[in-house]
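1. could you look at this predicted model? Sequence included:
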Amino acid sequence: MSEKRYILGTNIERVEVDPVTLQVLGGAFRTISEEMGLVLYRMSYSSIIRESEDLGAGIVDRRARQIAESENSPMHAGTVGACIKGILSRWEEKDIHEGDIFIHNHPYHGASHSPDVEIIIPIFYKEELIAYSAINAHVSDVGAPSAGIAIKAQDVTAEARQFYALKLYENGERNEQLWRCILDNCRTPSMNANDYDALIAAAEHGRVRFLELIDKYGLEIVFSAEEEWFDYTERVLRAEISKAKDGVYYSESYLDDDGINLGVPLKIATTVTIKGDEITVDLTGSADEVYSACNVPFEGSTVPAINTIIHSLFLDADKFGEYVPQNEGLERPLHIIAPKGCLFNPNYPRACYARFNQVNRLADTIMNALADAMPMNVAAGCSADLHYFVYNGFDKKAKEYWLYAEVTEGSYGGRYGKDGMDTVDCLVANTRNMPIEESEWHYPLRIERYGLRPQPAAPGKWRGGIGVIRETTYLSDGFCGCEGDGHLNNPKGIFGGNTGKASTLVKNPGKDNEEILPSKFESIIMKAGDSIEVQSPNSGGYGNPLEREPDMVLSDILDGFATREQAENDYCVVIDYDNMTVDYEATMELRASKM
């Protein structure tokens, strides 16, 4: 008779789960997380949650292992379990009760960064703690040095108010003093209050839906299915890693600066080792931690970013043929090395508020490192650098700030068999675009221009994607802050593809008082009529441009994605511009002369 097995850290017996039930429960885990996200962004007041869906949700077992996560921002969803570890670093399980609700945002105890506030509700079944329902989102202002943004904070205490595993509710009763303290120490109390209530409602939805599964299938079946899905993800990832060529692969890139020492680049060094069915990502050689808010929390940001890009490269649903959940099993064949004290594993109390460009560029660098190992799975250099803008001003009538946060879309590099995608957020960001109507309806702003960046795409057998241009004018006096990068580096082309174009950022473009802005600034004064124009990167091309189908080059010219000069010099395609047709014979001769 075989010895009984138990779910880790519990007295719940692990039992066999038939394949049909396993699939049903796998879908249910995923659906619960997605529903939590839906509840949040349909209830939220702030545009960064309601429109951009800058949030993440999941169900986590009592040992902080993530059962499922929502498909919103990977940086939010991937940190849900790490925040539970943060809760458990301050509270013993015996002191966690039914009816408790935690609020948490400490970047050295699992949070992605301080603005990402997580609400955590413990799930009890028959008076026993079995799991947690948790959801986090980017909250408009959490007491940063400037409204909604921090670049130059000298430490984590200066960057924002820290909520370290605080009980906002205890035994079902709200702590009114804590609630008032939280809202008194931000610039947007009305918006924050609504968002916190929406977060609580979303987490409660997850709790209720998970208990419905327990009631229907029983503890043993549900948690045994969890273990089976962990094992499945591990097994499939190991098999896919085994298909890649063993070796040590290296790539490096540079960030513009740390926001204080402008123009002094920060190195990202990435060594990826594939050996058998395991993979190691080593960040040794990357820049040291800095005395600004540009450090990256290890558990809350570095680890989720690497997990996400590895999942995307090896387990992409389109290529793999089926959905493989991103859960605790993903981490078993994956090893991450980030020396303590480097940019991606800073020492407390280094500030971490402005960490997003670093992790997005890290994901891009990992992909570049693995290009030779898995050329059909990667993209050329992407617009890894986003611009997170905070437009704001003081509303005298409401006696609080209005604040509008926006993440500028970018583009993907060319991919094997496909051109890069235009005007989309990419890599580990995954936020949605902000419609013009949303901006102009709710805030004293006017969008003068919003569209494809006017410069052509980077040539390649598969061209790079094109970024956006967006110009925003203030209709009343206010302030603007920006967390950006990518002004000093162009997205790389691969396998002979051309490099893309870097970002640009200008105040009052085309006016007498035009000013070229750096990629990062905490808060500048904006008068009514002043405007900000951003152009996000055009990404790199994939493959030799001489191998691009001539008809695709003609199509690019007709669409405005390529110029006549590129057709002649980069693609060597001869076009009859009177009739807008390709001269195939002349093209073949010209290309032959360039080979």
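-> Done, it's in. Numbering: from 1, shown residues only.

2. for the rest of this, base every contact and every neighbour count on C-alpha atoms.
-> Fine.

3. how much space separates Val359 from Tyr571?
-> Distance, Val359 to Tyr571, by CA to CA, to the nearest Å: 34 Å.

4. list the buried residues for the helix ranked longest in the chain?
-> Longest helix of the chain, by residue count under DSSP state H: helix 189-217. Within helix 189-217, the residues scored as buried using 16 or more other CA atoms under 10 Å are 189-193, 195-196, 198-207, 209-211, 213-214.

5. again with stretch 441-461
-> Using 16+ other CA under 10 Å as the test for burial, stretch 441-461 gives 443-447, 450, 452-453, 455-461.

6. what's the farthest-apart pair in those residues?
-> Checked with CA to CA, the buried residues of stretch 441-461 reach their widest spread between Pro444 and Lys461, with 44.2 Å between them.

7. circling back: now the longest helix of the chain: how far from the chain's centre is it?
-> Put simply, helix 189-217 sits 23 Å off its chain's centre (CA atoms, centre = their mean, to the nearest Å).

8. which secondary structure elements does it contact?
-> Helices and strands touching helix 189-217, as assessed by 3 or more CA pairs under 8 Å, 6 or more residues apart in numbering; DSSP states H and E, comprise helix 19-43, strand 116-125, strand 128-138, helix 176-184.

9. ok, structure two:
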Amino acid sequence: MARSLDPILTKILWNRLISIVDEAATGLVRTSYSIVVRDYHDYCVGIFDARGNMLAHSTKTAPGFIAMMPNAMRHFMQVYPVETLREGDVIATNDPWIATGHLLDLTVAAPIFLDGTLVGFTVCVVHHLDIGGRMASIESRDMYEEGLKIPILKLYEAGQPNETLLSVIRANVRMSPKVLGDINAQMAANSIVIAGVRKMIREYDFADLEALADTITRLAGQSMRARLRALPNGIYRNEVRLPPVGALTEPMVIRVAVEIADESVIVDYEGSSPEVEAAVNCTLPFATSYTAYGIKVMVDPTVPNNAGCLEPITVRAPRGSIISCNPPAPTWGRTVIAHNLPEALFGALAPAMPGQVIAACGSTPLVAMYFNGRKHDGEEFLSIISHCGGFGASADRDGYGTLCFPYNTAAIPVEVTEADTCLVYQRKEFAADTAGPGRHRGGVGQEVVFRVADGSHAPPSPVASTLRGSPRNPNSTYPAFGRDGGGAGRGATLTLNGNPVPQGGRQQLRPGDEVCLLLPGGGGHGDPLTRDADAVRADVLAGLVTRAGAQADYGVLLEGAEATIDHAATSILRRSRSESLQTAAN
């Protein structure tokens, strides 16, 4: 490298890398064919140096891809060593045990050459609408029912497409134009990264990316280690019991031990449930991503992610468990497990970080529904919709309403879904009294109601669907937990024509059928009886809390059409409640 890297230049170039991948992500969205990429933003674009070290990833990304991409990159380089690669090569796989944990995500990597020398790699991961097999469902009994598995192969070789592989994909997926269109969008994203990296290297007269990579990964690692040193050493434990899904009859257990040892952290999932017959098992690379994400957002959230952030984190899990299942275990709905890992870590580390850990979120895990059918004019559709519950409260503020966590995807607009499918929304609104009460209340949940069009816009045949709601329920083993005396979030129902629906199973929807989804609020933080009475009144006036909820949860009595606070009655009510709680505690 011809130029020295002073702090100012380092910051400029670090931001330049992020701007390159963000530009590529924009190109990916604008050239994609499916709502999964265009509206849902379930993707990631990354830059690696020639040694396979991750330097940056797109700002909009699913956290489950962050720590998994380096693992995939290592496998790519083992199968296709650097010296065997040529300009225009593209390597691809969707192997769940190498990449993102289920077959629907395709990971593609391309080498970056400059004047004949390989200087880095670009990686693009996209969740595709379909990969064949059984339509998305937790009913799969093994991976082979879930679609086409693509081992590590060259999708392009020296710029020429692998027509055999593309033909196999085309023959095995539903709506192949959209799937292949999104693959082409991944190619476009990688091309943008290649052009951007080449331009940057030439502009600053570098030989390669290695000195820059060493500098930014060292700085990121130093920051993470410094934050870990600030925590008290020790082993912190937690256990989360997830309700049974599908044909399962027993709860699933996530057991975690987090060891803080000076500048490093070891996360061990020993004791977690063995892998199950439902398609919710998690592979270790995917579990590692959400574990690293959970540690990162608690300990050092502001430094951009790269290989340096990941170095101090070690993740262990017993083989054959729901955290690290063995092939060919079914994994389609692995988010049921993986999305709960950050909150399992939050619960473990809360004693080591008093006042710094948020309450549980009502949107965990992902609530996603898949639909395949035909519109009234015969046009086929394959679509996904997702809605979120409330965010957990923190020690200094209320939780946000209907915000996703931890998967970081976008809300697909109602108008997009209605244009793309034969579904018609009836209602989508905040649900009062769903937020967990606390000094700072949780984010509010929502009620979503939609139906299959009937009459002149009725589909010509039933719509195949996979319906999945939230397991969060204050009466179950798995509520949206409060923190430091805060209450759990409320809500969590899924019905079809008024009848409860099994989670994640395949359903046939007919014209006029109505689905109702109630998503819970986030957990509250702190004693609800210490919440500012004016804040409670404001929530009542906004329709987020009912008057009955204000009295029952917060000890605030409101009177008249203007919801005037009866301060004397409120003071008496709160004092009485506090005394009763103290008596019960003793």
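-> Alright, I've got the coordinates. This is a predicted model, so every value here is computed, not measured.

10. where does the TM-score land?
-> Here the TM-score for the pair of chains, by TM-score structural alignment, normalised by the length of structure 2, is 0.92; 565 aligned residues with a CA RMSD of 2.1 Å.

11. switch the helices and strands packed on helix 189-217 of structure 1 over to TSV; also include mean neighbour count.
-> Shown next, in TSV, are those (neighbours: other CA atoms under 10 Å):
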stretch	mean neighbour count
helix 19-43	19
strand 116-125	26
strand 128-138	25
helix 176-184	13
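
12. can I get those in TSV including distance to Ala64 of structure 1?
-> Shown next, in TSV, are those (distance: least, CA to CA, whole Å):
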stretch	distance to Ala64 of structure 1
helix 19-43	15
strand 116-125	11
strand 128-138	8
helix 176-184	26
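
13. closest one to Glu252 of structure 1 among these?
-> Of all these, it is strand 116-125 that lies closest to Glu252 of structure 1, at 28.4 Å by CA to CA.

14. distance from the closest one to structure 2 after superposition?
-> Here the mean offset of strand 116-125 of structure 1 against structure 2 after fitting is 1.4 Å, by mean CA distance after the TM-score superposition for structure 1.

15. which part of structure 2 lines up with that strand?
-> Under TM-score structural alignment, the counterpart of strand 116-125 of structure 1 in structure 2 spans residues 105-114.

16. what is the burial count for whichever residue in structure 2 pairs up with Ser242 of structure 1?
-> Aligning on TM-score structural alignment places Ser242 of structure 1 opposite Arg229 in structure 2. Burial of Arg229 of structure 2 is recorded as 15 neighbouring residues (other CA atoms under 10 Å).

17. burial count for Ala287 of structure 2?
-> Ala287 of structure 2 has 31 neighbouring residues, counting by other CA under 10 Å.

18. surely it and Cys325 touch.
-> No: shown here, Ala287 of structure 2 and Cys325 do not form a contact pair, counting by CA atoms under 8 Å, at 10.3 Å.

19. how much space is there between the aligned partner of Ala279 of structure 2 in structure 1 and Ile149 of structure 1?
-> Under the alignment by TM-score structural alignment, Ala279 of structure 2 pairs with Ala293 in structure 1. The gap separating Ala293 of structure 1 from Ile149 of structure 1 is 10 Å, by CA to CA.

20. anything in contact with each of these two?
-> 353-354 (CA atoms under 8 Å, 6 or more residues apart in numbering).

21. what about these two, which has more around it?
-> Ile149 (30 against 26).

22. OK, contacts around that one?
-> Counting by CA under 8 Å, 6+ apart, Ile149 of structure 1 touches 141, 353-354, 390, 481-483, 522.

23. give me that answer again for 10 Å
-> 115, 140-143, 159-160, 293, 353-354, 388-390, 405, 480-483, 521-523 (CA atoms under 10 Å, 6 or more residues apart in numbering).

24. so which of the residues you listed are in helices?
-> Per DSSP H, the contacts of Ile149 of structure 1 map to helices at Glu159.

25. among the contacts of Ile149 of structure 1, which ones are in strands?
-> 388-390, 405, 480-483, 521-523 (DSSP state E).

26. farthest-apart pair in those residues, please.
-> Maximum pairwise distance in these, criterion CA to CA, is 14.5 Å, between Ala405 and Phe521.

27. name the residue in these two with the higher neighbour count.
-> Applying other CA under 10 Å to Ala405 of structure 1 and Phe521 shows that Ala405 carries more neighbours, namely 26 against 19.

28. gap between the residue lying closest to that one once chain neighbours are set aside and Ser146 of structure 1?
-> Computed as CA to CA, 6 or more residues apart in numbering, the closest residue to Ala405 of structure 1 that is not its neighbour in sequence is Val390, at 4.6 Å. To Ser146 of structure 1, Val390 of structure 1 is 9 Å away according to CA to CA.

29. hey, what's in contact with both of these two?
-> 479-481, 522-523.

30. just flag the most distant two among those.
-> Phe479 and Glu522 (9.5 Å).

31. contacts only, for the aligned partner of Arg575 of structure 2 in structure 1.
-> Under the alignment (TM-score structural alignment), Arg575 of structure 2 pairs with Ala592 in structure 1. Shown in contact with Ala592 of structure 1 (CA under 10 Å, 6+ apart): 546, 572, 586.

32. sec struct for the second one, please.
-> Secondary structure of Cys572 of structure 1, reduced to three states by DSSP: H, G, I helix; E, B strand; the rest coil: coil.

33. hmm, Glu589 and it touching each other?
-> Yes: counting by CA atoms under 10 Å, Glu589 is a contact partner of Cys572 of structure 1 at 9.2 Å.

34. and the two? Which one has more around it.
-> Legend: neighbour count by other CA under 10 Å for Cys572 of structure 1 and Glu589, higher for Cys572 (25 against 13).

35. leaving out sequence neighbours, find the closest residue to the more buried one.
-> Of all residues not flanking Cys572 of structure 1 in the chain, Arg591 sits nearest, at 5.6 Å (CA to CA, 6+ apart).
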